[in-house]
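Engineer: Provide a 3D model corresponding to the input given below.
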Amino acid sequence: MSLAFITILANVFFCCAQPEGSILAEKSDKYEFAASPSWRDEFDYSGKPDPKKWSYDLGDDGWGNNELENYTDKIENAKVENGHLIIEAIKEKSGKANYSSARLVSKGKGDFTYGKFEIRAKLPKGRGTWPAIWMLASGNDYGNKGWPDNGEIDIMEHVGFDQNKIHGNIHTKAFNHAIGTNKGNNVIVETVSDEFHTYSCEWTPESIKILLDGKDYFTFTKEPGYDWSQWPFDKPFHLILNIAVGGNWGGQKGVDDSIFPRKMEIDYVRVYPLVEKK
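Structural biologist: A predicted model of the protein is given here:
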C-alpha cells in the first residue's frame, strides 16, 4: 500500500501502461515462468496463518497514511478456515485505535527477485475499507534507505468508496504520487466483493506487468538509461496482505462504522520463479 495516495491526483497519473506490441514490451519474450510454484500457501489447514511463511506487521501508528486500525497478530484478525485465509477488520478498541485488523508479511520467509505472483481473493465492501495485495523491498539498498527509494509494487489496491475499481501501481524515487509522477492504471470490475478474482504480477528484469484474471492492464517497462531511482526492482521483495481502515486514500469519504466487521478472503498465494528461455 503506497505511502499516501493523498488526493485524487493519483487517478490522474493512472495512464502509463506500455502500449501493447511496443518494441520494449516485446523484449520480455525471452523470459517465462516455471510451470509449478516455488513458494505457495494453499491455506489447506486451520488456525493461525502458517508461521513458516507469514509474519505480522504490528502497530497503531497510522503507517504513514493516517490509517485508523491497529494491526495485531490475533486469530480474530487473521485466521485460516475452510480453505481460505481470512483477514478481518473489526470495529473495536485496539491499542490506541478504534479498529483492529491484520497485515501479513512474507519477509524473511518468502523473499523474491523476479517471478510471477498469483493471489486469488475476494475483497471487503464498504466505505472506509482499504485492502491491498502488494510488495516492498526486503532490504534497504538505495537512496535514503526507505520509501519510495527501494520501490513498491501494488498488485491490487481497492478503496471501498470506489467499489468497482481495482488499482495496480509501482512506486520509486522518480515515479510516485507525491511528486506527481505516479505510474499505474486501474480497471473496472463489478464483482470484486461477490466473487473471487485472480490478482497477478509478472516481474522480469525488463518489466513489471499487473494482471486481473489473466488480463494485463498495466505494464511498467525498464527504459534504456534507467538507474535505481527509476528502477529499483532488481533486489528481493516480499509479499504483504492487509486491510487498512480509513487513511489518506481509503478514508477520503469517511468511514461507515455500520459495515464492520469486514474481511478479505484469500484462496491461495502462489509464486512462480522466472526462467530464461533456452
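
Engineer: every contact and neighbour count from this point should use C-alpha atoms.
Structural biologist: Fine.

Engineer: now Tyr31. Nearest residue, chain neighbours left out?
Structural biologist: Spatially, and ignoring its direct neighbours in sequence, Tyr31 is nearest to Glu276 (4.7 Å; Cα to Cα, 6 or more residues apart in numbering).

Engineer: err, Thr198, not the other one
Structural biologist: Arg120 (4.2 Å).

Engineer: contacts only, for the nearest residue to Leu58 once chain neighbours are set aside.
Structural biologist: For Leu58, ignoring the flanking residues on the chain, the nearest one in space by Cα to Cα, 6+ apart is Tyr71 at 4.8 Å. Neighbour list for Tyr71: Asp57, Leu58, Gly59, Asp60, Ser100, Ser101, Ala102, Arg103 [criterion: Cα atoms under 8 Å, 6 or more residues apart in numbering].

Engineer: thought the residue nearest to Thr198 was touching Tyr268?
Structural biologist: Yes: the pair Arg120 / Tyr268 is scored as a contact, 5.7 Å apart, by Cα atoms under 8 Å.

Engineer: so Cys201 touches Ile119, yeah?
Structural biologist: No: using Cα under 8 Å, Cys201 is not in contact with Ile119; the gap is 9.1 Å.

Engineer: would you point out which residue is most central in this structure?
Structural biologist: With distances taken as Cα atoms, centre = their mean, Trp134 lies nearest the centre of the chain, 1.9 Å away.

Engineer: for comparison, sequence B:
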Amino acid sequence: MLDDTFDDLASVDLTGTGAPGHRWFTDRPFGWGRTMPQDLTVRDSVLTISPSTKSPNYGIATSSPTSHEGRGFRYGYFEARMAFDPEDWRRSTGWPAFWGLSHDQIVGVGRPRWAELDFFEAYRDPGGPYEHIFAGTVHDWLAGPPETDRANHGNSSAPLAGVDLTQMHTYACLWQPGRITWIFDGRELFTQTYSKDAAPSPNPRDLAPGMFSPLDGDVNGQTVILGTGVGHPLRVDWVRVWQ
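Structural biologist: As a prediction, the model looks like this:
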C-alpha cells in the first residue's frame, strides 16, 4: 500500500540520485532529465508541481531509473486527490496527469512490448483547449526504434462539464486482471476489459486480440507518476494505492 499525504517533502528524493529511503523520485527515464527541487512545494499539506522545464508530464514517480530504488504496483486501486486550473492550457506545454508506466521499462529492463496505464489525464489535442474531459488510457507499446504506441488513439473519456476543477477532486482507477475501471469522486465512469486471446472491449478502433495484455504480463507492475506541463501547476492533496 502507498499512502502519502505530502505533509512535507521528506518522502521525495530531491537530489535526483535515486537515494534510498524515499517513496518518490525526481530522476526521469529515457534521457528526460530530472525535476528540480524548486519545481516542488508543499503548503498546508498540499504538494504543488510546477515544472520549470519541459517534461512529458513526469514530475515525481515511485521508482528511480538511476538507482532502481522504489517500486511499481501490479493491480490495485489507485487514487489521487488533486486540483488544477483548466484555463492554464493557454500557456502550458503539457497537462496535469496521474499515470502509470511499466516499472521494468523505467529501470531499463527492455521488453519487446510493454504497457502504460493512465489513471487520469487532463488531455488536450496539441494547440487546442482542454475540453473538461476525464481521459483514462491504456497504451500498448512496441519497442523500437522507433517505439510504436499501438493504441494511443483509443482513449476512453468522459465529460466533466460543470465541475469546478480548481477545487480538490478524487481521480481513481481500479485495475484488476483483465479489467480496468476509471472513477471520479467515487462515481464509475467507464471500464475497459482485455485478455491475451480476445479483442479488448469496448473496441471502437478495431484493435487486435491480445491488445493491452502486456499490463498483466509485467510482474513488477506500473510505476506511479504525477506530473504536468510548464505553466500548468498541479496541486496534490494525497495519493493512495491499495492492493
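
Engineer: which one of the contacts of Tyr71 of the first structure is nearest to Arg262 of the first structure?
Structural biologist: Nearest to Arg262 of the first structure among the contacts of Tyr71 of the first structure: Ser101, at 9.5 Å, using Cα to Cα.

Engineer: just the helices in the second structure please.
Structural biologist: 103-106, 214-217 (DSSP state H).

Engineer: just name the most buried of those.
Structural biologist: helix 103-106 (a mean of 23; mean count of other Cα atoms under 10 Å).

Engineer: which secondary structure elements does it contact?
Structural biologist: In terms of contacts (3 or more Cα pairs under 8 Å, 6 or more residues apart in numbering; DSSP states H and E), helix 103-106 of the second structure is packed against strand 222-227.

Engineer: mean distance of the strand it packs on to its aligned residues in the first structure, please.
Structural biologist: Aligned to the first structure and superposed, strand 222-227 of the second structure gives a mean residue distance of 0.7 Å (mean Cα distance after the TM-score superposition for the first structure).

Engineer: so who does the residue of the second structure positioned farthest from its centre touch?
Structural biologist: Distance from the C-alpha centroid of the second structure peaks at Asp197, with 26.6 Å (Cα atoms, centre = their mean). Asp197 of the second structure makes contact with Pro209, Gly210, according to Cα under 8 Å, 6+ apart.

Engineer: the first structure: which residue goes with that one?
Structural biologist: Matched by TM-score structural alignment, Asp197 of the second structure corresponds to Gly225 in the first structure.

Engineer: measure that match to Ala174 of the first structure for me?
Structural biologist: 13 Å (Cα to Cα, to the nearest Å).

Engineer: now swap in Val187 of the first structure and tell me
Structural biologist: 24 Å.

Engineer: neighbour-wise, which of those two wins?
Structural biologist: A count of neighbours by other Cα atoms under 10 Å puts Ala174 above the other of Val187 of the first structure and Ala174, at 20 against 15.

Engineer: follow-up on the earlier one: any chance of CSV for the helices of the second structure, columns distance to Ser50 of the second structure?
Structural biologist: Formatted as CSV, these follow (distance: least, Cα to Cα, whole Å):
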stretch, distance to Ser50 of the second structure
helix 103-106, 22
helix 214-217, 30
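
Engineer: now do the contacts for the residue nearest to Thr198 of the first structure.
Structural biologist: Counted by Cα under 8 Å, 6+ apart, Arg120 of the first structure has contacts Phe196, His197, Thr198, Tyr199, Ile266, Asp267, Tyr268, Val269.

Engineer: what's the spacing between the alignment partner in the second structure of it and Asp185 of the second structure?
Structural biologist: By TM-score structural alignment, Arg120 of the first structure lines up with Arg81 in the second structure. Distance of Arg81 of the second structure to Asp185 of the second structure, given as Cα to Cα: 9 Å.

Engineer: between those two, which contacts overlap?
Structural biologist: What both Arg81 of the second structure and Asp185 touch, as defined by Cα under 8 Å, 6+ apart, is the set His169, Thr170, Tyr171.

Engineer: quick one: which of the residues you listed sit in strands?
Structural biologist: His169, Thr170, Tyr171 (DSSP state E).

Engineer: now, which of these sits nearest Gly110 of the second structure?
Structural biologist: Distances from Gly110 of the second structure to those, taken by Cα to Cα, are shortest for Tyr171, at 30.2 Å.

Engineer: now do the closest one against Ser52 of the second structure, distance only.
Structural biologist: 25 Å.

Engineer: more neighbours: these two, which one.
Structural biologist: Tyr171 (23 against 15).

Engineer: in contact with the more buried one, which residues?
Structural biologist: Glu79, Ala80, Arg81, Met82, Phe119, Phe120, Ile183, Phe184, Asp185.

Engineer: what's the answer for Phe196 of the first structure, then?
Structural biologist: Contacts of Phe196 of the first structure (Cα under 8 Å, 6+ apart): Arg120, Ala121, Lys122, Leu123.

Engineer: can you rerun that using 7 Å?
Structural biologist: Arg120, Ala121, Lys122 (Cα atoms under 7 Å, 6 or more residues apart in numbering).
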